[in-house]
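**Student:** this is a predicted model, with the sequence first.
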Amino acid sequence: MKKEKTTNNGNLYRKFGIITIIAVFFLILVGGIVRSTGAGMGCPDWPKCFGTWVPPTDVSQLPADYKTIFAVQGREIADFSVFKTWVEYTNRLVGVLIGFLIFLTLLFSLPFRKTDPTVTSFSFLAFVLVGFEGWLGSKVVSTDLHPVLITVHMLVALIIVGVLIYAVARSHKKDLTYQDPTNLNQLNKWIAIILSLSFLQIIMGTQVREAIDIIAKTLGEEQRNLWIDELGMTFYFHRSFSIVVGILNIMFVQRVIKNTAPKHPARLWSKVMLALIGIVVLSGAIMGHFGIPAVLQPVHLLLGSLIVGCQFYIALLVNHSRVLGSNSNSTLKYQHQATT
């Protein structure tokens, strides 16, 4: 009976953990929508919005000198926009929801304290990081969207995803009984390369995003078709570098397939990753040739984040016995199958 209760608790944790991971990716998408719509300063204060917990729906609800009252770094804010205000406020509400979800994930991890305390420790780490992420969000607002803080804000979100993926994967390590890949050290070198390149691409992407924001203020939304021509070398390097990243990921997937058994889950997730890379390259090409459609900007960001999530999960799958502490049954028969 006790073992069955422990199993049920583990299943509940895993299901809720997966929901939380999906929710964090959704928050990344919402954050991308905030950026693509220029709503980052839709609420000039934090945690309230225009001094209230429920933001206004019309400028008449604000004092006449609201631009001065809610000035940021001594500069008057832009004209009130109900659309931008509520886009930003929705982003904050989703962030609060994520905080509650991660807190509940932490509570559901408590049964692992005796069987595998690492699961609980990483769930707690995710909870601490989401609090830090909220604090970063307040600094992004108070500094009028400082570029470095925006980039750090994005990277911390990816770290939270990685921490949650590790905790959830570790919670069902007993089910990971497939054999270790051959040439594991070589695979790990490739994993380190593609993860590093993906993070570099995301960082460059945020810099391109910053440049777009500046150009949008100068040229206006009605001249989106001219934005690309005004972007600097960071954009062209980001675009060209995607080809290199794509080729290296294809080479990595070939090695995963070569060195794992036919039913190894790393194979499936490697194919999912390649599909995401194909879609993100396509979305980038469309943005580059069709005036950076606003609807594609957050999608492009989400796809890049999903790719990093897949890469990290693949890293855990191929290292399950080392990193997750699961069972491994390497046999000569498996090694023969994996190399033929």
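**Tutor:** In hand now; what should we look at?
**Student:** alpha carbons only for contacts and neighbour counts from here, please
**Tutor:** Fine.
**Student:** can you show me the helices along the stretch 201-340 of the chain?
**Tutor:** Taking DSSP state H, counting those that start in this stretch, the helices of the stretch 201-340 of the chain run over residues 227-230, 233-259, 265-289, 296-318, 332-339.
**Student:** closest to residue 122 out of those?
**Tutor:** For residue 122, the closest of the helices of the stretch 201-340 of the chain is helix 296-318, at 14.6 Å, according to C-alpha to C-alpha.
**Student:** check the offset of that closest one from the chain's centre.
**Tutor:** 7 Å (C-alpha atoms, centre = their mean, to the nearest Å).
**Student:** other SSEs contacting that helix?
**Tutor:** helix 2-36, helix 147-171, helix 184-219, helix 265-289 (3 or more C-alpha pairs under 8 Å, 6 or more residues apart in numbering; DSSP states H and E).
**Student:** and the first one, what's buried?
**Tutor:** By neighbour count with 16 or more other C-alpha atoms under 10 Å, helix 2-36 contains the buried residues 9-11, 13-14, 16-18, 20-21, 23-36.
**Student:** how far off helix 296-318 does it point, in degrees?
**Tutor:** Counting by axes from the mean of the first three to the mean of the last three C-alpha atoms, to 10 degrees, helix 2-36 lies at 150 degrees to helix 296-318.
**Student:** again, but for the last one
**Tutor:** Here helix 265-289 points in a direction 160 degrees away from that of helix 296-318 (the same axes, to 10 degrees).
**Student:** ok, back up a step: just say which of the helices and strands packed on helix 296-318 is most tucked in.
**Tutor:** Stretch with highest mean neighbour count among the helices and strands packed on helix 296-318: helix 147-171 (a mean of 20; mean count of other C-alpha atoms under 10 Å).
**Student:** quick one, that one and helix 2-36 angle?
**Tutor:** 160 degrees.
**Student:** who are the packing partners of helix 147-171?
**Tutor:** Using 3+ C-alpha pairs under 8 Å, 6+ apart, helix 147-171 sits against helix 2-36, helix 117-142, helix 184-219, helix 296-318.
**Student:** ok, and here's another one to check against it:
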Amino acid sequence: MFVLELGLIGLCIALLPLSWVWVKADDNKFRKLVWITTFMTLDLVMFGGFTRLTDSGLGCPDWPGCYGTSSPFIAHAQIAAANALMPTGPVSLTKAWIEMIHRYFAMAIGVLIIAQTAIAWRARIKRLPLHVSPWWPTALLGLIVVQGIFGAWTVTMKLQPIIVTTHLMLGLTLLGTLGWLAARITPLPAYEPEAGRWRVAALAALALLVFQIALGGWVSTNYAVLACTDFPTCNGAWIPPMDFHHGFHLWRALGMDANGDVITQDALVAIHWTHRTFALVVVAYLAWFALKLRRFESLRRPANGVLIVILIQFLTGLSNIVLQWPLANAVAHNGGAAILLLFVVMLNFRIACSRPGRAVIPARDTAPA
């Protein structure tokens, strides 16, 4: 019964953007729906970072509800009892609400993607112009199901770092795929065939960024942000003592090493130092890449976006260390990585389309309402 209640909550949240898309004067409501789903997914990724950074991942220690109910209101007695047994533990009313709000919005995005899938297949059956295969939203629907499974494992496996990191990366995969789909059904600027020569460089930029985000996720899920307390050195040394074997052993419990012992400081330093050092490579490459692409009119805006977000990421990453990991700053750093991913995905899409014979989507077209 409470699962049905959860579904209704997700549906009610999704009805707000669905209603907004419906009443807006737009000739392609499907396009608007994809864009607003992309924006909400970005918000969800950032709120997921907030959930993790506030230690709210186990605010409700079961899944998908909270102590077998649809709301912390209903589970208030169980939450109070758990908090009384362990006042500094993972369960409190505030953390429970943070965790459940994250789940509610994840369900709402699932509803929006179901709506996309239904619209796309209706357009295919009725031969309506939609400029996108229905298999795109269908694949997104499959992806969000897998993401939900990892969300459940995140709770049931007690925040195991590899599960939480995979959950994060799947969320960013969903965001990036939605961004690609949104770009695919949006009219493009004038084509510049010479931009097509940068396809390999664009793919390299995406690969480097994804790997760096995964390293950042590993830092966050292992709570290794303050393993190095100074900059540019790490604990007073350019190459401090590090334990890469235990730091990057993937299958282990939170706070433990591969042998079941408490993870050492040297292992946490290895995690932090690797993310920090590889960031220099990624920043240098992305800055060079974006500066080179600014000469193309069709790529200038996303390239400028990359340059701006790189600067913000450097400043927020540095201040995480100097200011001892303030919450708002840490959430901004997580969100910056997601926004940077969107810009790089957009650049990859536009470069991939910079070739002769690519069908152009008209600026105004007809799509199912």
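**Tutor:** Received it, and whenever you're ready, just let me know what you need. Quantities reported herein were computed from a predicted structural model and do not represent experimental measurements.
**Student:** dump the helices and strands packed on helix 296-318 of structure 1 to TSV, plus distance to residue 119 of structure 1.
**Tutor:** Shown next, in TSV, are those (distance: least, C-alpha to C-alpha, whole Å):
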stretch	distance to residue 119 of structure 1
helix 2-36	10
helix 147-171	5
helix 184-219	23
helix 265-289	21
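**Student:** just so I know, which of these lies nearest residue 86 of structure 1?
**Tutor:** Short answer: helix 2-36, nearest of those by C-alpha to C-alpha, at 9.8 Å.
**Student:** what residue in structure 1 is the furthest from its centre?
**Tutor:** residue 64 (39.6 Å; C-alpha atoms, centre = their mean).
**Student:** for stretch 41-49 of structure 2, give me every contacting residue.
**Tutor:** For stretch 41-49 of structure 2, the surrounding residues in contact (C-alpha atoms under 8 Å, 6 or more residues apart in numbering) are 102, 105-106, 109, 168, 171-172, 174-175, 331-332, 334-335, 338-339.
**Student:** can you check which part of structure 1 it sits on?
**Tutor:** The aligned range for stretch 41-49 of structure 2 in structure 1 is 24-32, by TM-score structural alignment.
**Student:** touching, residue 47 of structure 1 and residue 140? I think so.
**Tutor:** No. The pair residue 47 of structure 1 and residue 140 fails to qualify as a contact (C-alpha atoms under 8 Å) at a distance of 11.8 Å.
**Student:** can you pick out the residue with more neighbours from the two?
**Tutor:** Using other C-alpha atoms under 10 Å, the more surrounded residue of residue 47 of structure 1 and residue 140 is residue 140, with 22 against 17.
**Student:** and the gap between that one and residue 171 of structure 1?
**Tutor:** The spacing between residue 140 of structure 1 and residue 171 of structure 1, counted by C-alpha to C-alpha, to the nearest Å, is 35 Å.
**Student:** which residues touch residue 19 of structure 1?
**Tutor:** Counting by C-alpha under 8 Å, 6+ apart, residue 19 of structure 1 has no contacts.
**Student:** ok so, going back, out of the helices of the stretch 201-340 of structure 1, nearest to residue 187 of structure 1?
**Tutor:** Between residue 187 of structure 1 and these, the tightest spacing by C-alpha to C-alpha is seen for helix 233-259, at 7.2 Å.
**Student:** tell me which residues of the closest one come out buried.
**Tutor:** 235, 238-239, 242, 245-246, 248-250, 252-253, 255-259.
**Student:** so what corresponds to residue 131 of structure 1 in structure 2?
**Tutor:** In structure 2, residue 131 of structure 1 lands on residue 145 (TM-score structural alignment).
**Student:** re the thing from before, wasn't the residue farthest from the centre of structure 1 part of a strand?
**Tutor:** No. Counting by DSSP: H, G, I helix; E, B strand; the rest coil, residue 64 of structure 1 falls outside a strand, being coil.
**Student:** out of the helices and strands packed on helix 296-318 of structure 1, flag the one nearest residue 313 of structure 1.
**Tutor:** Of these, nearest to residue 313 of structure 1 by C-alpha to C-alpha is helix 147-171, at 6.9 Å.
**Student:** tell me the angle of that closest one relative to helix 184-219?
**Tutor:** 150 degrees.
**Student:** could I get the helices of the stretch 201-340 of structure 1 as CSV with distance to residue 211 of structure 1?
**Tutor:** Shown next, in CSV, are the helices of the stretch 201-340 of structure 1 (distance: least, C-alpha to C-alpha, whole Å):
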stretch, distance to residue 211 of structure 1
helix 227-230, 9
helix 233-259, 9
helix 265-289, 14
helix 296-318, 13
helix 332-339, 47
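**Student:** looking at those, which is nearest to residue 109 of structure 1?
**Tutor:** helix 296-318 (19.4 Å).
**Student:** in contact with residue 219 of structure 1, which residues?
**Tutor:** residue 227.
**Student:** about what we covered before: out of the helices of the stretch 201-340 of structure 1, which is closest to residue 102 of structure 1?
**Tutor:** Closest approach to residue 102 of structure 1 among those (C-alpha to C-alpha): helix 296-318, 17.3 Å.
**Student:** what's the mean deviation for the closest one versus structure 2?
**Tutor:** Once superposed with structure 2, the aligned residues differ from helix 296-318 of structure 1 by a mean of 1.0 Å; criterion: mean C-alpha distance after the TM-score superposition for structure 1.
**Student:** turn the helices and strands packed on helix 147-171 of structure 1 into TSV, columns for distance to residue 278 of structure 1.
**Tutor:** Below are those laid out as TSV (distance: least, C-alpha to C-alpha, whole Å):
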stretch	distance to residue 278 of structure 1
helix 2-36	19
helix 117-142	30
helix 184-219	14
helix 296-318	10
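**Student:** ok, which of the ones you listed comes nearest residue 335 of structure 1?
**Tutor:** Among those, the nearest to residue 335 of structure 1 by C-alpha to C-alpha is helix 184-219 (12.0 Å).
**Student:** so for residue 79 of structure 1, which of the helices and strands packed on helix 147-171 of structure 1 sits nearest?
**Tutor:** That would be helix 184-219 among these, by C-alpha to C-alpha, at 13.6 Å.
**Student:** residue 312 of structure 1: what's it in contact with?
**Tutor:** Contacts of residue 312 of structure 1 (C-alpha under 8 Å, 6+ apart): 162, 195.
**Student:** show me what it lines up with in structure 2.
**Tutor:** Residue 312 of structure 1 maps onto residue 345 in structure 2, by TM-score structural alignment.
**Student:** which residues are contacting stretch 272-285 of structure 2?
**Tutor:** 205, 208-209, 212, 215-216, 219, 224-225, 227-228, 234, 310.
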